[in-house]
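Trainee: Take a look and give me a structure for this.
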Amino acid sequence: MEMYERIKELRKSELKLSQEEFGKKLGVSRSVINNIERNVLARPEQKEPLIKLICKEFDVNEEWLRDGTGTMYRQLSRDEAIIDWAASLLKEEEEDMSEEMQYAKAFAEMLSKLSVDDWKVLAKMAKLMENIKHS
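Mentor: The predicted structure is shown next:
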């Protein structure tokens, strides 16, 4: 599989985005995405910054995108995963967020107001839930 085919697979099968939606997230037009996926980009030098942007925007493993080795997504550290999640809550306006993201943002706000004692109780509850899940 060639890189342009992996880009199409990522967009269509994994992210389930149209060419227009994918392009919008990357700041390019649908026709640029169409040309990349057909491997007929008029200015091939455009491809390099787009590869970097695809990897950054969607946490894609650059080695996988370029040559098909490794996993599709890069493995985030615990801190990176937390930062990415928090950033996703902050980058959209509340009225444009999905219902799921609105709940997540409200929950994050509640968590931010917990005291140390509240965190201890929450940790105990989480451990109990984990034990129930595994029994």
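
Trainee: Could you use CA atoms for every contact and neighbour count after this?
Mentor: Noted.

Trainee: mind checking the longest helix of the protein?
Mentor: Across the chain, the longest stretch assigned as helix under DSSP state H is helix 116-133.

Trainee: So for that helix, what gets flagged as buried?
Mentor: By neighbour count on 16 or more other C-alpha atoms under 10 Å, the buried set for helix 116-133 is empty.

Trainee: one more to put side by side:
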Amino acid sequence: MTINERVRELRKELRMNQTDFGEKIALTQSHLAGIENEKRTVTDRTIKLICTEFNVSEEWLRTGKKPIFIEINDEDKFSQAFAAASMEEDDFIKALLIEYMDLSKEDRKIVKELIKNIAARTKKSSD
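Mentor: This next block holds a predicted model:
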């Protein structure tokens, strides 16, 4: 299997169409289609973007050696989430973080429990 085929396999594994997958890594749908059809090469830049955006093993993408996905620790997840929130032009996320940090310790504890309960219900309903 070629690297181009692995890009297509990954996209399908993630259940994404070419447009949505491409947007995540700054490629147009037609450019991604060219990669998947082996009419375009996969650049080092694209490899790095895919690996970073989707937590994919660079070794798997280049060679096919599993595992496909890499585990990231909570510290790295936090860094990625914070970087994404900082780069997004989503004023709601920024305001939410600011307001949360302005809460008292007791109020933050209540908000944490609320979010944990919502996440648990969401996970349960998707299973």
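
Trainee: what number of residues lie near the equivalent of Ile68 of the second structure over in the first structure?
Mentor: Per TM-score structural alignment, the equivalent position to Ile68 of the second structure in the first structure is Met72. Residues contacting Met72 of the first structure under the criterion other C-alpha atoms under 10 Å number 18.

Trainee: My understanding was that Met72 of the first structure contacts Leu65; is that so?
Mentor: Yes. If you go by C-alpha atoms under 8 Å, Met72 of the first structure and Leu65 touch, sitting 7.2 Å apart.

Trainee: Trp119 of the first structure versus Leu26 of the first structure, what's the distance?
Mentor: Going from Leu26 of the first structure to Trp119 of the first structure by C-alpha to C-alpha, to the nearest Å gives 38 Å.

Trainee: show me the contacts for the residue minimising distance to the centre of the first structure.
Mentor: By C-alpha atoms, centre = their mean, the first structure has its centre lying nearest to Phe58, at 4.4 Å. Taking C-alpha atoms under 8 Å, 6 or more residues apart in numbering, we find Phe58 of the first structure in contact with Tyr73.

Trainee: next one: the one 10 residues further on
Mentor: Taking C-alpha under 8 Å, 6+ apart as the definition of contact, the neighbours of Gly68 of the first structure are 1-3, 6.

Trainee: For Glu21 of the first structure, see how far away it is.
Mentor: Going from Gly68 of the first structure to Glu21 of the first structure by C-alpha to C-alpha gives 24 Å.

Trainee: Per the alignment, Leu50 of the first structure pairs with which residue of the second structure?
Mentor: Match for Leu50 of the first structure (TM-score structural alignment): Thr46.

Trainee: Since that was my last question, I'll sign off now.
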